[in-house]
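1. structure of the sequence below:
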Amino acid sequence: MNITVLSLFPPMFDGVFGQSILKKAQDKGAVTLQVVDIRDYADNKHKQVDDYPYGGSAGMVLKPEPMFNAVEAITKGKQPRIILMCPQGERYTQQKAEELAKEEELVFLCGHYEGYDERIREHLVTDEISIGDFVLTGGELGAMTVIDSVVRLLPGVLGQEASHVHDSFSTGLLEHPHYTRPADFRGMKVPDILLSGHHAKIEQWRDEQSLKRTYERRPDLLVDYPLTKEQSAFLQTLQREKLDS
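-> Modelled structure (predicted):
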């Protein structure tokens, strides 16, 4: 996969792209990451990329010329997904990450200031993504989040191919609890079932704990979730216990 980020502050990505899974993914050849300075494509001697909005308003707006020039130069002969990081965009989910992980080329547009010239939104981008119902200073932090979540899904990136399969949201439920050694830490003990060696019962416990955690923390995820007969029975037990408590 090739990922290009258009930003007014490229150095923000140095630490993120040079560490942990993203660095390993590049070392393995699973992804190439580059950050392009939008100012390099400004068509004026002062490299100005923003201007006052027509009609009057607070703040500055990113001009269309630099962004169009940059995208056209970068995508020449290609048809990548062009993603605008924007609080008005589609709420980002694990399912969107899995969708984007199937692409070969991604371009992220990171704005600053008050916003973008609307022509960028209407005629340049294929996707608008928001990482939550809040406003950041710019799109860089959102782009880092999306890129990290996508790259870790690429084949060969994680040490074990199954590592991401049971991640929260990948199955539609929150992930079950994890424990490691020591089995007894200051009197806080690992559940006996995990030490039993009975793999079928361990999987059942994990499934139940995943369902329980989702019911307690994110019940909205269960509204359209296709419960099995066993999961439905366990959920009814949880509901009865809540009513009795």
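2. all contacts plus neighbour counts: C-alpha atoms, from now on.
-> Fine.
3. tell me where the longest helix sits in the protein.
-> The helix that spans the most residues within the chain, counting by DSSP state H, is helix 199-217.
4. pull out the buried residues from that helix.
-> Residues of helix 199-217 classed as buried: 202, 205, 206, 207, 208, 209, 210, 211, 212, 213, 214, 215 (neighbour count, 16 or more other CA atoms under 10 Å).
5. which one among those residues gets closest to residue 38?
-> The nearest member of those to residue 38, counting by CA to CA, is residue 214 at 41.8 Å.
6. contacting residues for the nearest residue to that closest one once chain neighbours are set aside?
-> Closest residue to residue 214 apart from its sequence neighbours, by CA to CA, 6 or more residues apart in numbering: residue 174 at 5.3 Å. Residue 174 sits next to 167, 168, 210, 211, 213, 214, 218 when contact means CA atoms under 8 Å, 6 or more residues apart in numbering.
7. spatially, which two of those residues are the most separated?
-> 167 and 218 (14.8 Å).
8. another one to check against the first:
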Amino acid sequence: MIFDILTLLPEVCQAYAQASILGRAQKAGLIAVRPLDVRPFGLGRHHVVDDTPYGGGCGMVMMAGPLCAALESLEPEPAGPVILLSPQGRRFDQAVAEELARLPRLILVCGRYEGVDERFRRLKVDDELSVGDFVISGGELAALCVVDAVSRLLPGVLGSEDSAASDSFADGLLEHPHYTRPAVFRGLETPEVLLGGNHALIARWRRAQSLARTRARRPDLLAKARLSETDLALLDEVADQDNIG
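-> Got it, this is the predicted structure:
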């Protein structure tokens, strides 16, 4: 899968994309993360990419011309949607990540300053995504969230094919608690069920903890989840958050 990122900070995007899971996935040829610096497409010898807003107001606005020129310099195939990272976009969540993971390519546009000229949005943008109801200095962090979340869903990117399926939100619930060595740390013990080797009991415990944790921390998710009769019975067994490991 190809991720093109239009940005004024290509070094930031490249540094993250070369590390850890994304770096290994790129070396294996499973994904390609290609930051494109918009600055060389700016106007004049200083490569200007922003200007003051018409009508007055504080801040600067990214001009449509450099953004369009950068976008039009990309290879046309394979086709992929142009996605602007914007607080006005639809909320990016696991369901959207799964939707995007079915595509061969994403073109992610990172805004800066006060935003981008509306004409670029109208002429070129197919979709807008927001990673939350808060303001950050630019779209780079949001774009990298999209790249990371989508990449994890692609075959071969994670070491285990079951890893993505067990992540938080994969089935609409938060993930269960995790423990590793030592069995006792500063007086806190690992739940005995995890040490016994009975995989059926472990799976049951983890499901119960996932349900209880979601109920305690994100009841909105639990209200939308499709719960089986077994899930409802497990919820009854876990009385409150104090029982969550």
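9. could I get the TM-score for this pair?
-> In this superposition the chains share a TM-score of 0.92, using TM-score structural alignment, normalised by the length of structure 1; 242 aligned residues with a CA RMSD of 1.8 Å.
10. follow-up on the earlier one: could you look up the SS state of the residue nearest to residue 214 of structure 1?
-> In three-state terms, and counting by DSSP: H, G, I helix; E, B strand; the rest coil, residue 174 of structure 1 is coil.
11. ditto for the one 4 residues further on
-> Here residue 178 of structure 1 is recorded as coil under three-state DSSP.
12. now swap in residue 87 of structure 2 and tell me
-> strand.
13. for the one 3 residues further on, same thing?
-> Classification of residue 90 of structure 2 using three-state DSSP returns strand.
14. how about the strands in structure 1?
-> 2-7, 32-37, 50-51, 61-62, 81-91, 105-109, 115-116, 127-130, 184-185, 188-189 (DSSP state E).
15. closest one to residue 228 of structure 1 among the ones you listed?
-> Residue 228 of structure 1 lies closest, by CA to CA, to one member of the strands of structure 1: strand 81-91, at 27.7 Å.
16. and the closest one with strand 2-7, angle?
-> 70 degrees (axes from the mean of the first three to the mean of the last three CA atoms, to 10 degrees).
17. for strand 81-91 of structure 1, packing partners?
-> strand 105-109, strand 127-130 (3 or more CA pairs under 8 Å, 6 or more residues apart in numbering; DSSP states H and E).
18. can you do 10 Å?
-> If contacts are counted by 3 or more CA pairs under 10 Å, 6 or more residues apart in numbering; DSSP states H and E, strand 81-91 of structure 1 sits against strand 2-7, strand 105-109, strand 115-116, helix 118-123, strand 127-130, helix 140-151.
19. so what's the residue nearest to the spatial centre of structure 1 up against?
-> Of all residues in structure 1, the one closest to the mean position by CA atoms, centre = their mean is residue 146, 3.3 Å from it. If you count contacts by CA atoms under 10 Å, 6 or more residues apart in numbering, residue 146 of structure 1 has them with 85, 92, 93, 94, 96, 97, 100, 108, 129, 130, 131.
20. residue 70 of structure 1 too?
-> Counting by CA under 10 Å, 6+ apart, residue 70 of structure 1 touches 6, 36, 37, 38, 39, 40, 41, 42.
21. would CSV of those with neighbour count and distance to residue 59 of structure 1 be doable?
-> As requested, the contacts of residue 70 of structure 1 are arranged in CSV below (neighbours: other CA atoms under 10 Å; distance: CA to CA, whole Å):
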residue, neighbour count, distance to residue 59 of structure 1
6, 25, 21
36, 17, 24
37, 16, 21
38, 26, 19
39, 20, 19
40, 14, 22
41, 19, 22
42, 21, 19
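22. using JSON lines, please lay out those together with distance to residue 235 of structure 1.
-> JSON lines is the format used below for these (distance: CA to CA, whole Å):
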{"residue": "6", "distance to residue 235 of structure 1": "46"}
{"residue": "36", "distance to residue 235 of structure 1": "50"}
{"residue": "37", "distance to residue 235 of structure 1": "51"}
{"residue": "38", "distance to residue 235 of structure 1": "51"}
{"residue": "39", "distance to residue 235 of structure 1": "55"}
{"residue": "40", "distance to residue 235 of structure 1": "56"}
{"residue": "41", "distance to residue 235 of structure 1": "56"}
{"residue": "42", "distance to residue 235 of structure 1": "58"}
